[in-house]
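A.B. asks: What follows is a predicted protein model with its sequence.
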Amino acid sequence: MLERKQLKGRTKVTFVLAENAPAGPVSVVGDFNDWTPGAHTLQPRGDGTRAVTVALAPQSAHSFRYLAAGDYWFDEESADGHDGTNGLLHT
């Protein structure tokens, strides 16, 4: 799930997954962090989910995917679209 919050000059996007689906560490990787695994690792929240927030420029478009343990790549079902390989996000 994606949560968005508009701020002055930025859009905060929070990437949210169930706490144990998939098991192990998961990071969101995309063009906003040079596709660097571990740069934005999801952390547990009190509501049984895990999340990470990234501040992005407003009115911009980004490609991203999730990367879990064991080199398991997967997509966000609620992404704004898909380009055949990556999820798309519009701020």
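C.D. replies: The structure has been received and is ready for your questions.
A.B. asks: From now on I want contacts and neighbour counts done on CA atoms only, so please keep to that.
C.D. replies: OK.
A.B. asks: ok, Asn33 to Ala18 distance?
C.D. replies: 22 Å (C-alpha to C-alpha, to the nearest Å).
A.B. asks: here's the one I want to compare it with:
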Amino acid sequence: MSIRKQFLKSKPVCKVTFKIPKEIENAETLAHVVGDFNDWSTSATPMKRLKNGGFSVTVDLETGRPYQFRYLIGKESWENDPDADGYVPTPFGDSQNSIISL
């Protein structure tokens, strides 16, 4: 998995590209990035399937704060990003959310 940040000079926004490689288990059908930037909606930010079999999506996020997120792969598999800036426990106490700091 990978995260790419592109900070814009003209406004306080960062274009963040989230990528999932094709090797991730259960990634053969669909994937979403889910986080506090989309109110944890499991359908608001679908990832586009790439020709190589992976998934990618770019979102514009306001700079100056951290965001929590996870990947929903298929309909039930939750994954963190090993390239995240950090991790915090979920409110449910059984796992962690990835953090991206902008």
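C.D. replies: Okay, I see it. Everything quoted here is computed from the prediction, not taken from an experiment.
A.B. asks: Quick check: which element contains the closest residue in space to Met1 of the first structure that isn't next to it in sequence?
C.D. replies: Closest residue to Met1 of the first structure apart from its sequence neighbours, by C-alpha to C-alpha, 6 or more residues apart in numbering: Val16 at 5.1 Å. Val16 of the first structure is part of strand 10-18, with elements assigned from DSSP states H and E.
A.B. asks: Give me the buried positions along that strand.
C.D. replies: Thr11, Lys12, Val13, Thr14, Phe15, Val16, Leu17 (16 or more other C-alpha atoms under 10 Å).
A.B. asks: now for the last one: what does it line up with in the second structure?
C.D. replies: Which is Leu17 of the first structure. Alignment note: Leu17 of the first structure maps to Ile20 in the second structure; criterion TM-score structural alignment.
A.B. asks: you'd agree its match is up against Phe55?
C.D. replies: Yes - in this structure, Ile20 of the second structure is within contact of Phe55 by C-alpha atoms under 8 Å, at 5.1 Å.
A.B. asks: just to revisit the earlier point, what residues are up against the match of Leu17 of the first structure?
C.D. replies: Met1, Ser2, Gly54, Phe55, Ser56 (C-alpha atoms under 8 Å, 6 or more residues apart in numbering).
A.B. asks: of these, which stay in contact in the first structure?
C.D. replies: Counting by both residues aligned by TM-score structural alignment, their matches' C-alpha atoms under 8 Å, the contacts of Ile20 of the second structure that remain in contact in the first structure are Ser2, Gly54, Phe55, Ser56.
A.B. asks: Tell me which of those residues fall in strands.
C.D. replies: Taking DSSP state E, the ones among these that sit in strands are Ser2, Phe55, Ser56.
A.B. asks: Quick one: buried ones out of those residues?
C.D. replies: Buried members of those, scored by 16+ other C-alpha under 10 Å, are Phe55, Ser56.
A.B. asks: Tell me, how many residues neighbour Ser78 of the first structure?
C.D. replies: For Ser78 of the first structure, the neighbour count with other C-alpha atoms under 10 Å is 12.
A.B. asks: Skipping adjacent residues, who's closest to the equivalent of it over in the second structure in space?
C.D. replies: Alignment note (TM-score structural alignment): Ser78 of the first structure maps to Asp83 of the second structure. Setting aside the residues directly before and after it, Asp83 of the second structure is nearest to Ser2 in space (C-alpha to C-alpha, 6+ apart), at 5.7 Å.
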